[in-house]
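Asks: sequence plus predicted model, see below.
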Amino acid sequence: MNALNLKKGASSKSAYNLRDLADDTLETHTLAVLVDNESGVLARVIGLFAGRGYNIDSLTVAETDHTGHRSRITVVTTGTRSVIEQIKAQLGRLVPVHQVNDLTVEGPSVERELALIKVAGKGEKRVEALRTAEIFRASVVDSTLESFVFELTGTPEKIDALIDLMRPLGLVDVARTGVAAIARGL
């Protein structure tokens, strides 16, 4: 601090204003990471995020190449542009990682998530829950006299919307898979 109580670079008229204002905005990115399918790889990738204080919004993992023993890890994370670049660079340096794709910046992609949503209710609330689920094209995968379990596949925003509408109708529980994503086209 100086006599005027200004931080260095705080004034837009300062010759020392070196801050990049766009770098302060948080962005959500979907990263597709191709790795060797061997024990400990997921722990190393997760450890990279945990050790540096990066947050994981969604995580899915599955073997995609049985003959080549490769798995695909899809991570949705939020951070500033520089943090996202740092995450991609650090992931690329891990030995079992073969490829890191940022689906958010590489072009259009398809993202889907699966959710199981349990709603309990009787009478009019039960009927309204069925109507609401039908609007979202959710399937009934389990039914008792007191509850339904709906299955919904769609974007995370679509799933959030259905969950919000089911709360007043007797939402009991939600299980979500996390985002699976793939680039469109070739």
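Replies: Noted; the coordinates are in hand. Residues are numbered from 1 along each chain as shown.
Asks: from here on, contacts and neighbour counts on C-alpha atoms
Replies: OK.
Asks: biggest strand in the chain, by residue count?
Replies: Secondary structure of the chain per DSSP state E: the longest strand is strand 109-120.
Asks: wait, a helix at residue 159?
Replies: Yes: assessed with DSSP: H, G, I helix; E, B strand; the rest coil, residue 159 lies in a helix.
Asks: how many residues are close by it?
Replies: Residue 159 has 22 neighbours, counted by other Cα atoms under 10 Å.
Asks: next: the one 4 residues further on.
Replies: Each residue near residue 163 was counted by other Cα under 10 Å, and the total is 20.
Asks: close enough to count as contact, residue 30 and residue 84?
Replies: No: counting by Cα atoms under 8 Å, residue 30 does not reach residue 84; the two are 10.0 Å apart.
Asks: give me the more crowded residue out of those two.
Replies: More crowded of residue 30 and residue 84, by other Cα under 10 Å: residue 30, with 24 against 20.
Asks: alongside the first one, take a look at this:
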Amino acid sequence: MKKEIISVFVENKANVLTRIVSLFGRRGFNIDSLTVSATNDPSISRITVVFIGNDQSLSQILTQTRKLEVVKDIFTLEKESSLYRELLLMKVSADKKVRSAIKEIVDIYRGKIISLSKDSLIVELTGAPEKLDGFMDLMDCYEIIEVCRTGITGISRGPLSNTDSDD
């Protein structure tokens, strides 16, 4: 079993996301991360889904999802030929004594402190999921108040897919 990341281009219509997510649920797949975004074409949305599976389950979910009439294209975002990014917002308890130490960690990870109050700060960090995991591990020794992660979004480095010419 490994982490699978797929990209699904769908018609930008009501209830499309529900149909995609329901298909995963009916097949017994748990979605670890889900992002939806606009594309350069206003009639098409991009859904990035992360789940744990094997080659057989990946093949099954690709085949079943492809059959939905609202799906324009679907493909796997392979780690070797794709870029993944995620956004992290983290609120940390930070009095004057620990602020500089936290700022050093944030600077090393090329993050930003986007809000500061007397007793806390909010960090914004973008990057590969592994980078965010590493940052969270280092910040674990501080009092983390709240964390919000967007989930993975990705894009292939080369051509979109081999089905682009079918339309």
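Replies: Okay, I see it. Computed from a predicted structure; not experimentally measured.
Asks: in the second structure, which residues correspond to the longest strand of the first structure?
Replies: Under TM-score structural alignment, the alignment places strand 109-120 of the first structure onto residues 82-93 of the second structure.
Asks: all strands of the first structure, in order?
Replies: Under DSSP E, the first structure gives strands at 27-36, 56-65, 70-79, 97-102, 109-120, 139-143, 147-154, 171-176, 180-183.
Asks: contacts for the match of strand 109-120 of the first structure?
Replies: 119-129, 132, 142-157 (Cα atoms under 8 Å, 6 or more residues apart in numbering).
Asks: going through these, which ones are buried?
Replies: 120-129, 132, 144, 151-156 (16 or more other Cα atoms under 10 Å).
Asks: want to throw the strands of the first structure into a markdown table with distance to residue 89 of the first structure?
Replies: Output for those, formatted as a markdown table (distance: least, Cα to Cα, whole Å):
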| stretch | distance to residue 89 of the first structure |
| --- | --- |
| strand 27-36 | 12 |
| strand 56-65 | 16 |
| strand 70-79 | 14 |
| strand 97-102 | 9 |
| strand 109-120 | 21 |
| strand 139-143 | 41 |
| strand 147-154 | 30 |
| strand 171-176 | 29 |
| strand 180-183 | 20 |
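Asks: to residue 48 of the first structure, which of those lies closest?
Replies: Within these, the stretch nearest residue 48 of the first structure is strand 56-65; the backing value is 10.9 Å (Cα to Cα).
Asks: quick one: distance of the closest one to the chain centre.
Replies: Centroid displacement of strand 56-65 of the first structure relative to its chain, using Cα atoms, centre = their mean, to the nearest Å, is 10 Å.
Asks: quick one: average offset of that strand versus the second structure, please.
Replies: Following the fit onto the second structure, the mean deviation recorded for strand 56-65 of the first structure is 1.2 Å by mean Cα distance after the TM-score superposition for the first structure.
Asks: now for that strand, which elements pack on it?
Replies: Contact partners of strand 56-65 of the first structure among helices and strands, from 3 or more Cα pairs under 8 Å, 6 or more residues apart in numbering; DSSP states H and E: strand 70-79.
Asks: please redo it, this time with the cut-off set to 10 Å
Replies: Under the contact criterion of 3 or more Cα pairs under 10 Å, 6 or more residues apart in numbering; DSSP states H and E, strand 56-65 of the first structure touches strand 27-36, helix 41-52, strand 70-79, strand 180-183.
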